[in-house]
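J.: how would this look folded up:
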Amino acid sequence: MISYIESFKKVSESRLNDHLIFWAKTERKGKSKTEIKEQGLNIYNVSDVESLIDTALERGELLVLDITEADRTFSLSDDGKLSLAIFLTDNFCDAYKAYSIEVDAFTEETKQLPLSKMTIMKYFYRGHSINMLKENLALANSSNTISIAYHHHLISNFYGITSLEKDACTFHFAPRLYVPPEWIGRKVTIEIEGLDEPVKLVVTSPYPNKRYYVAGVKLGRLNTANGFYPVIKPRDSFPAHKELLLRWKLDDEIRIDHHLKLNFKFTNSQGRFFSSEQQLLPDVAGMKKFTLTTTIDHSTLSERNARVIVHDIFNHYEIHEDATLVNFPMELHHSVKATSYFSKWYKSWTAEKELI
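T.: Below you'll find the predicted structure:
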């Protein structure tokens, strides 16, 4: 359970229930009653999950981030993270220590960004040899060529830049809005102040979770729903800071002004890519994963040290937020691409690769 919560940083109780019950059911197949009990797979219903949650709360391994009438949201406490680390590494045994040193040596030798300690712990727990880990990283890098190809495609088609200069650094900005359930289905528009050049954005709700709205540009008849690239400059002239104002409107009745102060921080020599979706695969040491999302949810904003001001009897919301984006290699970028535009591009891209 705590490993699952660690993977997603925060998880609702309902989602945790569904995951653990399904996972235990899958893992029980072919096992005896004794094995099921010994391996902690005797999770059959919500009450069983509640018992696990209560135990973790008593041990101080979980933090309750939010409570509503229908749900609770959890994250791991420092004690929870330590318990997970002890479990994954067999109490930081000598074999794990040697394994961790070898993994770090491999990433340094191959000039890759170092893996996070939790990623290394999970590889160790699963019994992945160093050779298996190398194969997994090679496979991940191969898969992530899709990310590079897609970003280059969008940059080429929208900006006419067919090939990025060797020292060019890129800022990918994908404005995203998360609304309360009662706002689902409203027409949403966005305007952005603070850009060097104005850009016309189209807002859609492309994901199964219709509480999310994403801004993108229109190429042909389809909307990319993948943001845009407001800064493409050499490192020595790349801005250290940028202030933006995102003006969201819902049915011209509700307005959300999101004031963003962005700091661009170069922490390594390998990366020339910044994104408001700072999601990487695999996890990199010292690299915080997050997605900048406009929301009026107070618990989410408090986690991000952002604040919201409500005006005009709940029709006008003003959010103030500072965020630091860190450079990383474009090939490590991992983002949701559940759009018809991406599907069309991917089909064409794979067909071209087969012809080569």
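
J.: only C-alpha atoms for contact and neighbour calcs from this point on.
T.: Noted.

J.: what's around residue 237, how many residues?
T.: Here the number of neighbours of residue 237 (other CA atoms under 10 Å) works out to 10.

J.: again with residue 83
T.: 17.

J.: and the gap between the residue nearest to it when sequence neighbours are not counted and residue 82?
T.: Of all residues not flanking residue 83 in the chain, residue 61 sits nearest, at 7.7 Å (CA to CA, 6 or more residues apart in numbering). For residue 61, the distance to residue 82 (CA to CA, to the nearest Å) stands at 9 Å.

J.: and this one, so I can compare the two:
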Amino acid sequence: MDKALANLLRRFQLKMPPITEKRILKEVLDDCKEERKKLSKEEIKEKGLNIYEKQGIRVSELLNEAIKRGLVDAIYDDCGERKVSISQEGIEFLTRFYTNDFSDQYLQFEKEINQTMREHNDLELNQLHIASLFWDGFNAKDVFENYQKSEIQKEMEAYHHHLLQLNGVSDLGEKYIFHFMPKLFLPMEWFNTNAKDIVLQIKGIEAPSEMILTKPYPNTRYVVAGMKFGREKISSGFYPIIDDKEDFPEKLDITLQWSIGDYMKIIHELRINFAFADHAGSFFSSEQYLSRNSNLNEFDLITYVEKDAELWRDRNYLYHSKPGEVVIEENVTLSHFPIKLHFPSFDPDPHFRKWIRKWREHSALNVI
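T.: Down below sits the predicted model:
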């Protein structure tokens, strides 16, 4: 049963919001079906892959067993649909399973990977991820080399440097950067509101003189702050702080005041704590998402108009509302990391798509 539970739990990604029961059951069935190919019946059973919808180990019963053991957390949304996520107990169970209960071989593997990352000025991996790599038979050298080959990392570093150059910054040296990307998530009844009818005023930092608001995403409930350079409109935030470590603030109070026409005002008061730690990187972002696994928390400081626990998740905030006005007080800690690891939501931005197409064409010519 432990192997079957591990095959269920490994489908859950760390730090992800709860997903529907229907989705996780389908993904587990699809995974097991794929992994059963070319295996004998004995091998299938030995690996705990005998998970099916209506025979063997029934996937729905397996999920219920995981919930019963406290390995999976379950909640019901407003529509009565059950959503699930891996619990801390589930993470610990999976880690022990992958590492053969923290065997000497695993501990040596973990030490080698972390040492390799530190030696190359890179972030260490999350322990569960290291454990899964150990279980899958990787060695430390191959893990690091695979990450070094990442085209996503090369592209993101190059694009940020492109934006910084547009801002007149060509030589960063040892300076730290704060990338700020204000976003507003409109209530459903206002999703058709034109970005021109929305105003953003920022206090606490100097906003770009050519700051613009656009709706670049397929989900038109999002409004994103960016910059304008000549005819170019860029929906990728901006860089209000670029400074040496000793001059970089440890705390910063920023107030975002969003106005939707004449009928709604949203005031988002942010207390930002910049956490300086003994790990790689000099880049902070309000969209703290990374392209690979790490020990850092991941989140996006989106301003949500609605008090919806599923949207805000575990963010540290207070919500106050009255007719025509919403006030949000939020305390957040940002962590620095290498700029190449940033994984923001730039893809829908026309400027980014144009730039990335040229970058890839240029890279392909250099390979030939």
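
J.: quick one: TM-score?
T.: Once superposed, the chains reach a TM-score of 0.86 (TM-score structural alignment, normalised by the length of structure 1), with 348 aligned residues with a CA RMSD of 2.8 Å.

J.: just the residues contacting stretch 239-252 of structure 1, thanks.
T.: With contacts defined as CA atoms under 8 Å, 6 or more residues apart in numbering, stretch 239-252 of structure 1 is touched by 186-195, 255-265.

J.: try 7 Å
T.: With contact meaning CA atoms under 7 Å, 6 or more residues apart in numbering, stretch 239-252 of structure 1 is reached by 186-194, 255-265.

J.: quick one, what contacts residue 161 of structure 1?
T.: Residue 161 of structure 1 sits next to residue 155 when contact means CA under 7 Å, 6+ apart.

J.: so it is in which element?
T.: Take DSSP states H and E as the rule and residue 161 of structure 1 turns out to sit in neither a helix nor a strand.

J.: before we move on, the earlier item: out of the contacts of stretch 239-252 of structure 1, which sit inside strands?
T.: Counting by DSSP state E, the part of those found in strands is 188-193, 255-265.

J.: thinking again about what came up before, which one in structure 2 is aligned with the residue nearest to residue 83 of structure 1?
T.: For residue 61 of structure 1, the aligned position in structure 2 is residue 71, judged by TM-score structural alignment.

J.: its match and residue 85 touch, don't they?
T.: No: the pair residue 71 of structure 2 / residue 85 is not scored as a contact, 8.9 Å apart, by CA atoms under 7 Å.

J.: trace residue 344 of structure 1 over to structure 2, please.
T.: Applying TM-score structural alignment, one finds that residue 344 of structure 1 aligns to residue 354 in structure 2.

J.: tell me the secondary structure for that match?
T.: Secondary structure assignment for residue 354 of structure 2 (DSSP: H, G, I helix; E, B strand; the rest coil): helix.

J.: neighbours of residue 139 of structure 1, just the number please.
T.: Residue 139 of structure 1 has 11 nearby residues by other CA under 10 Å.

J.: the helix or strand where it lies: which residues count as buried?
T.: Secondary-structure assignment from DSSP H and E places residue 139 of structure 1 in helix 130-143. Across helix 130-143 of structure 1, burial judged by 16 or more other CA atoms under 10 Å covers 130, 133, 137, 141.

J.: who are the neighbours in contact with the equivalent of residue 329 of structure 2 over in structure 1?
T.: With TM-score structural alignment as the criterion, residue 329 of structure 2 lines up with residue 320 in structure 1. For residue 320 of structure 1, the contact set (CA under 7 Å, 6+ apart) comprises 258-260, 306-308.
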